[in-house]
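In: the sequence isn't on hand, but the structure is:
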């Protein structure tokens, strides 16, 4: 169990204790809400994690390592940034795909850029939500202002890799 998982458990159990302190009915509602959320998320995760393993096996040998591997450098970070911006789907698609790419030899800095591109640029969200609601001029401003952020995140991750030993050996 990782530190992150332990921290989430500690926070969750602390929140449950606070709900119990407030009243048993509040705690009961919170547990019911959590159970309902878990019921919606668990089936997706049960398919998403194996999907990542399948995708990792389907990626042609050496492809992820050549184009997105640690040695791909700035070119791989740029490619990952653009691919992330074009990658459709929510977190249950994006994160397992990144896991699959990592297992297939992609570099951690490149995957930081990919996730950042997905989160910041997100063409699928831009077209489906931002364009109809906020309009084209706002989208152009937002994209122009944030286009370089995934690249900068990948470069920053590359610079910080020595501070995180073992990240590349996932």
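Out: Okay, I see it. Predicted, not measured: the structure shown is a model, and the values here were computed from it.

In: going by C-alpha atoms from here, please, whenever you check contacts or count neighbours.
Out: Fine.

In: centroid-nearest residue for this structure?
Out: For the chain, the residue lying nearest the average C-alpha position, counting by CA atoms, centre = their mean, turns out to be residue 95 (4.4 Å).

In: any idea how far residue 7 is from the nearest residue to residue 143 once chain neighbours are set aside?
Out: What sits nearest to residue 143 in space, not counting adjacent residues and going by CA to CA, 6 or more residues apart in numbering, is residue 121, at 6.8 Å. As for residue 121, its distance to residue 7 is 30 Å (criterion: CA to CA, to the nearest Å).

In: the two: which is more packed in?
Out: Comparing residue 121 with residue 7 by neighbour count (other CA atoms under 10 Å), the higher total belongs to residue 121, at 24 against 11.

In: wait, what's in contact with residue 3?
Out: Residue 3 sits next to no residue when contact means CA atoms under 8 Å, 6 or more residues apart in numbering.

In: could I get the full set of helices for this protein?
Out: Listed in chain order, the helices of the chain (DSSP state H) span residues 3-22, 24-58, 63-68, 73-86, 91-103, 108-120, 123-125, 131-134, 136-146, 149-160.

In: now for the residue nearest to residue 143: which residues touch it?
Out: Shown here is residue 121, whose contacts under the criterion CA under 8 Å, 6+ apart are 84-86, 143, 146-147.

In: 7 Å instead?
Out: Listed by CA atoms under 7 Å, 6 or more residues apart in numbering, the contact partners of residue 121 are 85, 143, 147.

In: and residue 130, by the same measure?
Out: When contacts are counted by CA under 7 Å, 6+ apart, residue 130 touches residue 139.

In: then this one, side by side with the first:
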């Protein structure tokens, strides 16, 4: 957690230099205002999203998911988690807390990697609401078919990495 914060601060510092050179103090202040406004919105949404996901854990049959997307479910669990991710509605404020709850409920890490990747790549709600109306069904079909392997590959890659570090 600390290493991630250090990396993020290093990136912020590296990006602040060109902003300072180009825009001066005004550019830094403007970026700070934008960050503060976004942070204020997140301070309201994130705790509520985590609470909602915790409530969902009480209502949803998370224990029923563990045998099918648990650590021992292997490739079939990775494939199923990829499909579940693609069908999972909502933005990151819903999907990440929900994935966290399922992970804490006993799902496997590779399966959750596949679930999040499936949500990122396929997201049926975004396909229906934005992509198909704007880009057309031919494009949607081409993108979906060409991306089909990505969540499974991400899950298998996560499994391989876990095997290496264990």
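Out: Alright, I've got the coordinates. Just so it is clear, the model here is predicted, and its values are computed rather than measured.

In: overlay them and tell me the TM-score.
Out: A TM-score of 0.88 describes the superposed chains when it is computed by TM-score structural alignment, normalised by the length of the second structure; 165 aligned residues with a CA RMSD of 2.0 Å.

In: rewinding a little: by neighbours, which of the contacts of residue 121 of the first structure wins?
Out: The residue in those with the most neighbours, by other CA under 10 Å, is residue 85 (25 neighbours).

In: quick check, that one in contact with residue 122.
Out: Yes: counting by CA atoms under 7 Å, residue 85 of the first structure touches residue 122, with 4.6 Å between them.

In: which residue in the second structure aligns with residue 122 of the first structure?
Out: In the second structure, residue 122 of the first structure lines up with residue 123, judged by TM-score structural alignment.

In: for residue 81 of the second structure, see how far away that match is.
Out: The spacing between residue 123 of the second structure and residue 81 of the second structure, counted by CA to CA, is 13 Å.

In: more crowded one of those two?
Out: Applying other CA under 10 Å to residue 123 of the second structure and residue 81 shows that residue 81 carries more neighbours, namely 31 against 21.

In: and stretch 99-106 of the second structure, how far out from the chain's middle?
Out: Taking the mean C-alpha point of stretch 99-106 of the second structure and that of its whole chain, the gap between them comes to 13 Å (CA atoms, centre = their mean, to the nearest Å).

In: how about that stretch: buried residues?
Out: Buried positions in stretch 99-106 of the second structure, judged by neighbour count with 16 or more other CA atoms under 10 Å: 99-103, 105-106.

In: how about residue 105 of the second structure, what does it touch?
Out: By CA under 7 Å, 6+ apart, the contact list for residue 105 of the second structure reads 62-63.

In: aligned to it, what sits in the first structure?
Out: Under the alignment defined by TM-score structural alignment, residue 105 of the second structure corresponds to residue 104 in the first structure.

In: excluding chain neighbours, what is closest to residue 96 of the second structure?
Out: Counting by CA to CA, 6+ apart, the nearest residue to residue 96 of the second structure once its immediate chain neighbours are dropped is residue 116, at 7.6 Å.

In: and residue 156 of the second structure, by the same measure?
Out: Setting aside the residues directly before and after it, residue 156 of the second structure is nearest to residue 110 in space (CA to CA, 6+ apart), at 6.7 Å.

In: what number of residues lie near the one you found?
Out: Around residue 110 of the second structure there are 30 residues (other CA under 10 Å).

In: that older thread, you'd agree the match of residue 122 of the first structure is up against residue 86?
Out: Yes: under the criterion of CA under 7 Å, residue 123 of the second structure is in contact with residue 86, at a separation of 4.6 Å.

In: buried residues in stretch 61-78 of the second structure?
Out: 62, 65-66, 68-71, 73-75, 77-78.

In: which one among those gets closest to residue 15 of the second structure?
Out: Nearest to residue 15 of the second structure among the buried residues of stretch 61-78 of the second structure: residue 78, at 37.1 Å, using CA to CA.

In: once you drop chain neighbours, what's closest to the closest one?
Out: Counting by CA to CA, 6+ apart, the residue nearest residue 78 of the second structure is residue 111, at 4.6 Å.

In: quick check: the one you found touching residue 153?
Out: No: between residue 111 of the second structure and residue 153 there is no contact under CA under 7 Å: 10.9 Å.

In: looking at the two now, which is surrounded by more residues?
Out: The residue with the greater number of neighbours, taking residue 111 of the second structure and residue 153 and applying other CA under 10 Å, is residue 111; the counts read 34 against 18.

In: now do the contacts for the more buried one.
Out: 69, 77-78, 81, 155.

In: just send these back as JSON lines, with distance to residue 2 of the second structure too.
Out: As requested, these are arranged in JSON lines below (distance: CA to CA, whole Å):
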{"residue": "69", "distance to residue 2 of the second structure": "30"}
{"residue": "77", "distance to residue 2 of the second structure": "32"}
{"residue": "78", "distance to residue 2 of the second structure": "30"}
{"residue": "81", "distance to residue 2 of the second structure": "30"}
{"residue": "155", "distance to residue 2 of the second structure": "26"}
